[in-house]
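K.L.:
heads up, no residue letters with this:
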């Protein structure tokens, strides 16, 4: 069973058992118990905008890497498994995770920046490896793709980045909203608002933008937050 605890943002849309069966049939690959449990509990989405859990793809490797498998140190057996496998999560850094029919280590990781493949016995171990590698600690969240929508608000005004404007709007946001949780607060804060099924992300390093992610079910509530940010920008630049 799935065992890594994840903080959930917004409303989940678990995968139906019938859909799981269809995905397995498409790749002729048996889903490990914990991977099945994850999809039935959480559905599709991302873990910390790092591990992107999407519809398993039986054609991804063949369409994109059939002529480039020499990127990695692979045996002929590895290559055969990859071509028959299902690409499951990919990562923001370009890693590829393929689910194969290997009985002991079904998950094969193809790193973006290394030729050495890695294999994992189950999906929990895959998640744990990324938690350790990126030092996520307990700040682990799941962001569902269900009803996903996003607003990008730029602080490039008249072709010039206005960092002071960003600071003022950022301060107003913090003064006027009480957030359910904050992730990565020391660098690039992501302020969780369960009332919109999403978050407000402040580019506190580059100070170039604020992103508001929400679920369509909460579009009215999200519009209030977006309008607040835009009205502050308008008031400070008029």
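P.N.:
The structure has been received and is ready for your questions. Because the structure is a prediction, the values reported are computed rather than measured.
K.L.:
Every contact and neighbour count from this point should use C-alpha atoms.
P.N.:
Noted.
K.L.:
from the chain's centre, how far out does the longest helix along the chain sit?
P.N.:
Determined from DSSP state H, the single longest helix within the chain is helix 219-237. Its chain's average C-alpha position is 26 Å from that of helix 219-237, according to C-alpha atoms, centre = their mean, to the nearest Å.
K.L.:
what's the burial count for residue 19?
P.N.:
Residues lying near residue 19 (other C-alpha atoms under 10 Å) number 11.
K.L.:
what separates it from residue 40, distance-wise?
P.N.:
Per C-alpha to C-alpha, to the nearest Å, residue 19 is found 10 Å from residue 40.
K.L.:
Use this one as the comparison:
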């Protein structure tokens, strides 16, 4: 698993033990092991692993958001008693649906294996896919830019990048990403038809190219890496990107 940043806040075992005693429950050992080693954060950009929250679902108990029939594994009253330990990146538990389902957690396997089962079941993620964890960091900073491509007929084929196009102003955000790849050494490179993310360990973050929108570029970084952020920013500005204030 690639670790986006070493700036993280772990959860003390004593804190989780106290929580268990207070609420009369027992957390799965793999979940405890994950929080005490990595802390809260985002796994594979889709799942949020969170500090236990015993109150979050209480406000949902009185609303008919889910179907509680004979096939439902939990009653509406029990829903309000649940402790939230994770959610999807858009805030759903784990995905918006009228049906509540259960997920099996094997106490003998790492917590990441359970997360990957959820990714496959709920998001259709199939092997292989890059595993990365982005810890929650109060110091994390971001710079957002808009790419303004020139009017040109140069085409881009993601299977076979047109190297000739790289000699001119980038014709698309895909070409811009390829130029970035040639200029900066990435520790992890994730690319599909929707997005491209270049992870740099010394940046403590990544540069994100929004293929779906075609113009948005973001630099996610730690303040201590401001010099590299400035170098990346200068490169992107030379490539027809402007900062969004």
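P.N.:
In hand now; what should we look at? On a predicted model such as this, the values are computed, not experimentally measured, just so you know.
K.L.:
How close are the two chains, by TM-score?
P.N.:
The TM-score (TM-score structural alignment, normalised by the length of the first structure) is 0.74; 211 aligned residues with a C-alpha RMSD of 3.0 Å.
K.L.:
Check which helices and strands the longest helix of the first structure sits against.
P.N.:
In this structure, helix 219-237 of the first structure makes packing contacts with helix 163-176, strand 209-215, judged by 3 or more C-alpha pairs under 8 Å, 6 or more residues apart in numbering; DSSP states H and E.
K.L.:
what about the ones you listed, which gets the closest to residue 65 of the first structure?
P.N.:
strand 209-215 (32.2 Å; C-alpha to C-alpha).
K.L.:
counting contacts, what elements does the closest one pack onto?
P.N.:
By 3+ C-alpha pairs under 8 Å, 6+ apart, strand 209-215 of the first structure packs against strand 148-154, strand 198-202, helix 219-237.
K.L.:
Can you check which part of the second structure the first one sits on?
P.N.:
In this case it means strand 148-154 of the first structure. The alignment of strand 148-154 of the first structure onto the second structure (TM-score structural alignment) covers residues 140-146.
K.L.:
and that stretch, how far from the chain's centre?
P.N.:
Using C-alpha atoms, centre = their mean, the offset of stretch 140-146 of the second structure from its chain centre is 16 Å.
K.L.:
What sits closest to the residue nearest the centre of the first structure if chain neighbours are left out?
P.N.:
Taking C-alpha atoms, centre = their mean, the centroid of the first structure lies closest to residue 46, which sits 2.5 Å from it. Nearest-residue entry for residue 46 of the first structure: residue 52, 4.5 Å, with adjacent residues in sequence omitted and distances by C-alpha to C-alpha, 6 or more residues apart in numbering.
K.L.:
The one you found corresponds to which position in the second structure?
P.N.:
Match for residue 52 of the first structure (TM-score structural alignment): residue 48.
K.L.:
Tell me how many other residues crowd its match.
P.N.:
26.
K.L.:
wait, it sits on residue 35?
P.N.:
No - using C-alpha atoms under 8 Å, residue 48 of the second structure makes no contact with residue 35, being 11.8 Å away.
K.L.:
Around residue 69 of the second structure, how many other residues sit close by?
P.N.:
Counted with other C-alpha under 10 Å, the neighbours of residue 69 of the second structure add up to 11.
K.L.:
residues touching it, list them.
P.N.:
For residue 69 of the second structure, no contacting residues are found, by C-alpha atoms under 8 Å, 6 or more residues apart in numbering.
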